[in-house]
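Colleague: Turn this into a structure:
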Amino acid sequence: MRSSTRRGWLVGGALAVAVGVGSLAGSSVGASGSSSDLVTLTVGVTQDVDSPNVTVGYTVAVYELWNLQYATLTDKAAADFETIPGLAESWVASNDGLTYTYTLRDGLKWSDGTPLTAEDVAFTVNTSRDQEWFNHSSVTANLTATAVDATTVEITSSVPDPKLPTMDVYILPKHIWEEHANGDITAYDATDGVGSGPFTLKEWTPGQGWTMVANPNYWQGKPAIDQVVFQVFTDGAAMVTALENGELDAANDIPAEQFASLQGRDDIVAVAGAQGGFTELAMNGMAGGIGDGHPALLDINVRHAIAMAIDRQQLFDRVALGIGLPLHVLGVSPDQAWLPEIAEEDRLDYDPAAANQMLDDAGYLDTDGDGVREMPDGSQPLVFRYAERSEGTQGAALRELITGWLKEIGIDTEVTVYDDAQLGEIVYAGTYDLFVWGWTPFVDPDPLLSYFTCDQVTYDAAEAGYNDANWCSDEYDALYQQQNQELDKAKRIELVHEMIRLFYRESTYVVLYHDADTQAYRTDRFEGWLQQPAGTGPVIFTNSSPTYFNLKPIEGGSESGDDGSSVGLIVGIIVGVVAIAGIAVWVLSRRGSSRDERE
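Modeller: You can find the predicted model right below:
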């Protein structure tokens, strides 16, 4: 899960302008709701939904929306991610382990009252396979689903599949999505609000937030909460203030500077949840042959020198404030068993003297004495374009330190600040040199590992893939295929370790640290908050987001002081108008472009 911009973004962006204009004045639901009869949970966030369309979106924010709106065939236990029944109440395997027959629960319905049947499952699996939906294909690429009857679906894999019987892709309503799948499915705005999860989308105002309402047809019963309102903040400190003032019930992505101040309070619980997410400095590997990345980045010596110039422990201490884990390898799962050790002789630890020597030896010299090295043939100075994210809470601090360290090894930078949608566009067009972003993995490592295969490299900006390292390797791809079909877990872990070590050596990504999901919630309104996994994970924005259905209002609990307009509407109007203006300018200046995806 991430944050960027994908195929179909131009259509989605233009639609977002229309949705935003129509909704700004009307969306003012706060922690007590627009009516005293509504039980409303209000959550502060720093990242907006990019697109509700499951074939287009990529951000952590939209995965939370999907987790609430679309149930899956199998679910994940809150305590330990164990595969448990979801829409399917049971399943059996064939003798060869290639076919699983799932039995759906009786009486399943979509939120609009339409029966949910095995046909919906077969449609989702087969169409996502054939059309290679980005958020489904790592699971469904080798699968064929057949609806035996209304409550029985048979799923067969063409190869051994270590992920089965887990089937955790979002099942879509065939009666809504089939017509769009027959055309350009990525152009569909997906604001229909028809789902099978505990809550469904009511409205989305880009730049301001989104509201989800309880699904009366949810298979576990109607939630105790009537609606969940997600409010977007551009200032993390303001979000924390709103939480402290009782204008929010919970908040996600709390700045590290404010997180400590929330610990130890009676009315607020602060949670630093771990689920394998990481922040990385990415370099343009130029594997797709498009864009205009700096040629020096094709040299592994330059990439290694950059890695060795960065004091990652200092970043962890000064920017993350020690919240998270000081790990420097690709995070592919919340389970650290999938993470390898890097041998001492292969580590690219902080060593600016060695980095300078490496560049000297490779012929990158400062021949004119301006403090900036040139290419070995003297043709071009080592001045790299650095793309800084405006969303999130750490971008500016990371940029200040990283660019300073690069300067110490003779590399200059030109910094431009982008929101996530803009950054996605330049990444997939290849018109960048460096950027800092992050990923949050799923429980199984396969999806995140798949992002860096050659199949996911972008060769045409209008048909972009997930591989924003813009790097690929035949060796990596071969290892990916092996782990994808290895049923022996110990052998599969070793294959994954080998892949991560290879990725580390190639260094188009420099993993800076593994993030903690810094969150907090109030204790005076709702009870039933669940960490996933138990004891170490976050309570919201998790792999399957079980907290929301589990929450119950505390009898006699405090109520918010207003209807939320002081936070949601005022902040939302300012942010929304700026976002609309920015999108409008972008649409006018980039009429031929497209795309959406990331954390």
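Colleague: contacts and neighbour counts: CA atoms only from here.
Modeller: OK.
Colleague: can you give me the strands in the stretch 351-500 of the chain?
Modeller: Counting by DSSP state E, counting those that start in this stretch, one finds strands in the stretch 351-500 of the chain at the ranges 383-389, 412-418, 434-439.
Colleague: ok so residue 575 is a helix residue?
Modeller: Yes: under DSSP: H, G, I helix; E, B strand; the rest coil, residue 575 falls within a helix.
Colleague: wait, isn't it in contact with residue 205?
Modeller: No: at 10.4 Å, residue 575 does not count as touching residue 205 under the criterion of C-alpha atoms under 8 Å.
Colleague: okay, these two: which has more neighbours?
Modeller: residue 205 (26 against 18; other C-alpha atoms under 10 Å).
Colleague: Just list the residues touching the nearest residue to the more buried one once chain neighbours are set aside, thanks.
Modeller: Using C-alpha to C-alpha, 6 or more residues apart in numbering and skipping the chain neighbours, the partner closest in space to residue 205 is residue 20 (4.8 Å). Each residue near residue 20 by C-alpha atoms under 8 Å, 6 or more residues apart in numbering is listed here: 204, 205, 206, 207, 576, 580.
Colleague: about what we covered before: could I get the strands of the stretch 351-500 of the chain in JSON lines, plus columns for distance to residue 522 and mean neighbour count?
Modeller: Putting these into JSON lines (distance: least, C-alpha to C-alpha, whole Å; neighbours: other C-alpha atoms under 10 Å) gives the following:
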{"stretch": "strand 383-389", "distance to residue 522": "29", "mean neighbour count": "22"}
{"stretch": "strand 412-418", "distance to residue 522": "33", "mean neighbour count": "16"}
{"stretch": "strand 434-439", "distance to residue 522": "27", "mean neighbour count": "23"}
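Colleague: Here is a second sequence; please produce its structure as well for comparison:
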Amino acid sequence: MRRFLVLLLVLSFVAIPLGGVVAQDEKVLVVGLSEDYSRLDPGRAYEPGGSLVYHSVYDTLVTFPSDSTAEILPNLASEWSISDDGLVYTFTLRDDVTFSNGDPLTAEDVVFSINRMKNLKDNPSFLADTIASVEAVDDLTVALTLTAPDPAILAKLVFDAFSIVNAEEVQAQGGTDAEDAAETDTAEAWFNGNSAGTGPYVLESYEPGVQTILARNEAYWGDAPYFDRIIIQNLPETATQKLSLEAGDIDIAMDVIADQLPSFESNPDITVFSTQSDTLIFLLFNQDPEVGGPMSDPQVQKAVRYALNYAELAFLSGEGANTPAAMVPIGFAGALDPSEGVAQDVDMAKQILSDAGYADGFDVDLEYPDFNYIGTDFNVVAQKVQADLAAVGINVTLVPQEFQTSLDLYRTGAQGFSLWLWNPDYQDTLDYVEFLPGGVVGLRANWTDENADQEILDLRDQVKVETDDAARIDLFTQIQHYEQESAPFAPLFQPGVHFAYRSDLQGFAYNGQWRVDLTQLSY
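Modeller: Here you go, the predicted structure:
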């Protein structure tokens, strides 16, 4: 009965635009999410929560299975080949794919999409740094040439920012793939209310901070999805998600916290899924003394790593949480065994601080986004960090910030000491080179080639182009040992990730890239 009443539940919970007529028996999926995205231009895709939308509306050349990241599968590309020198990837496109407006997919659309993403020079553009050129060999063949061998390139191409868009339609809305796209592209506003993809759904509407509504793509080239509409409702409070799920107002709660699990598990109408996520929660120390103050001192950073009680921090995230030994999460090739991690040693931390000239401690602000991510409450984690550091004489003032405000400060390297998370852009250990000098996160800590040791610069440059698996693991082992001693970061834990959903919902599967494939769900 519920599947036929779901629309009535939705209407009592969210505001459906009145401009459209909705059939009474329309099948609607409602998802409760703590929204972390503020725009829906695939060329600028970066925030994890946005993957629910991008993966439903757009396709990439290659993809993963719905329930794992263990292998690369064909998607818009039916097959591909790699040159002997590892520099040229040639993709053959499917010949039966159309965009949502009915236009056929061509190689020119692929060229435009990748070049636009790269030339926008937005947050995900670094993923295309190893791409020298993209060329249309013919209507259904694309040649992608690299500047150097990139063992992670296929995994990168699964990421949302490599979504393929309809070049002609986007150009008509001010989009461009020219080298000056960062200054001249004007399609972002259009993308916030429209879409130009080949996926099972189209974007019907988006109200930032309120809801995102997707409608079935009637021109979809694959099997039609079960649901006519998907509503992603912004519910920042986990308690609200819980109450809404129990009332039947939403079908999935995306941000369940550990304390809620017993209540959900005792409810026969609700199913719980828990696992260890590949999200890394960490502390950042700014290397610029004018920004980081005492936190820019490598000895202070080392003392902080010894001061933390990692087991108690991981406990805050509940079932499935664990602490990686360094900045490569557990589960990625080459990650150190957790037993090799830094163990809490308060006396050691005090001694290091004393040797560094801080025997009497010091005061510092800890900045962080005031939000909950996959069940991890950043306020609670910050309070635990505050308590641990107080034991060694570091007096922390907590500075919670509105999410977007904090994100902007973090991305511009303006936070001296902060609490953040990293969700992998692509499922390869090479993604964690971004925590090294000159990397995306490295620069947010103002860790540059100019202020870094030659040792870590050499390791970084070697691992970027190494294609032999054993050699890569050896290099990543050396990098992580270096990070334990000298990097401007402290890994706290990988949260357990918890979802709760209506028990009659079928097809639920977890994938680290997009979390849940909404297009595969049904009743």
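Colleague: how about the nearest residue to the equivalent of residue 503 of structure 2 over in structure 1, chain neighbours excluded?
Modeller: Structural alignment (TM-score structural alignment) places residue 503 of structure 2 against residue 523 in structure 1. Excluding the flanking residues, the one nearest residue 523 of structure 1 by C-alpha to C-alpha, 6+ apart is residue 267, at 5.2 Å.
Colleague: Spit out the contact partners of that neighbour.
Modeller: Counting by C-alpha under 8 Å, 6+ apart, residue 267 of structure 1 touches 522, 523, 524.
Colleague: Which of these are buried? Put it as a PyMOL command.
Modeller: A single PyMOL command is used to select the members of these judged buried by 16 or more other C-alpha atoms under 10 Å:
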select buried, resi 522+523+524
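Colleague: Among the contacts of residue 267 of structure 1, which ones are in strands?
Modeller: In strands, judged by DSSP state E, the following of the contacts of residue 267 of structure 1 are found: residue 522.
Colleague: Make TSV out of the contacts of residue 267 of structure 1 and add distance to residue 340 of structure 1.
Modeller: Formatted as TSV, those follow (distance: C-alpha to C-alpha, whole Å):
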residue	distance to residue 340 of structure 1
522	38
523	39
524	42
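Colleague: Which of the contacts of residue 267 of structure 1 sits closest to residue 393 of structure 1?
Modeller: residue 522 (21.4 Å; C-alpha to C-alpha).
Colleague: how many other residues sit next to the closest residue to that closest one other than its chain neighbours?
Modeller: Leaving aside its chain neighbours, residue 522 of structure 1 sits nearest to residue 268 (4.4 Å; criterion: C-alpha to C-alpha, 6+ apart). By other C-alpha under 10 Å, 18 other residues sit near residue 268 of structure 1.
Colleague: Same question for residue 454 of structure 2.
Modeller: Residue 454 of structure 2 has 11 nearby residues by other C-alpha under 10 Å.
Colleague: Pull up the gap between it and residue 433 of structure 2, please.
Modeller: Distance of residue 454 of structure 2 to residue 433 of structure 2, given as C-alpha to C-alpha, to the nearest Å: 15 Å.
Colleague: who wins for proximity to residue 339 of structure 1 among the strands of the stretch 351-500 of structure 1?
Modeller: Comparing these by their distance to residue 339 of structure 1 (C-alpha to C-alpha), the top pick is strand 434-439, with 15.1 Å.
Colleague: okay, that closest one sits on what stretch of structure 2?
Modeller: The aligned range for strand 434-439 of structure 1 is 417-422, by TM-score structural alignment.
Colleague: quick one: that stretch to chain centroid distance?
Modeller: Distance of stretch 417-422 of structure 2 from the chain centroid (C-alpha atoms, centre = their mean, to the nearest Å) equals 14 Å.
Colleague: Stretch 119-127 of structure 1 now?
Modeller: Relative to its chain's centre, stretch 119-127 of structure 1 lies at 24 Å (C-alpha atoms, centre = their mean).
Colleague: Run through who's touching that stretch.
Modeller: With C-alpha under 8 Å, 6+ apart, stretch 119-127 of structure 1 has contacts from 140, 143-147, 150, 153, 171-174, 181.
Colleague: Just give me the mean distance for it relative to structure 2.
Modeller: Compared with structure 2 after the fit, stretch 119-127 of structure 1 shows a mean deviation of 1.9 Å (mean C-alpha distance after the TM-score superposition for structure 1).
Colleague: what range in structure 1 does stretch 295-303 of structure 2 sit on?
Modeller: Aligned by TM-score structural alignment, stretch 295-303 of structure 2 corresponds to residues 297-305 of structure 1.
Colleague: Excluding its own residues, what touches that stretch? List them.
Modeller: If you take C-alpha under 8 Å, 6+ apart as the criterion, stretch 297-305 of structure 1 is touched by 283-286, 296, 348, 352, 354-356, 358-359, 362, 433, 506-508.
Colleague: what do you get if the cut-off is 6 Å, keeping everything else the same?
Modeller: Outside stretch 297-305 of structure 1, the residues that touch it by C-alpha atoms under 6 Å, 6 or more residues apart in numbering are 355, 507.
Colleague: likewise stretch 276-294 of structure 1?
Modeller: 331, 333-334, 429-440, 457-459, 470-471, 508-515.
Colleague: Endpoints of that stretch, how far apart?
Modeller: 31 Å.
Colleague: Need the counterpart of the residue nearest to residue 522 of structure 1 in structure 2.
Modeller: Residue 268 of structure 1 maps onto residue 270 in structure 2, with residues paired by TM-score structural alignment.
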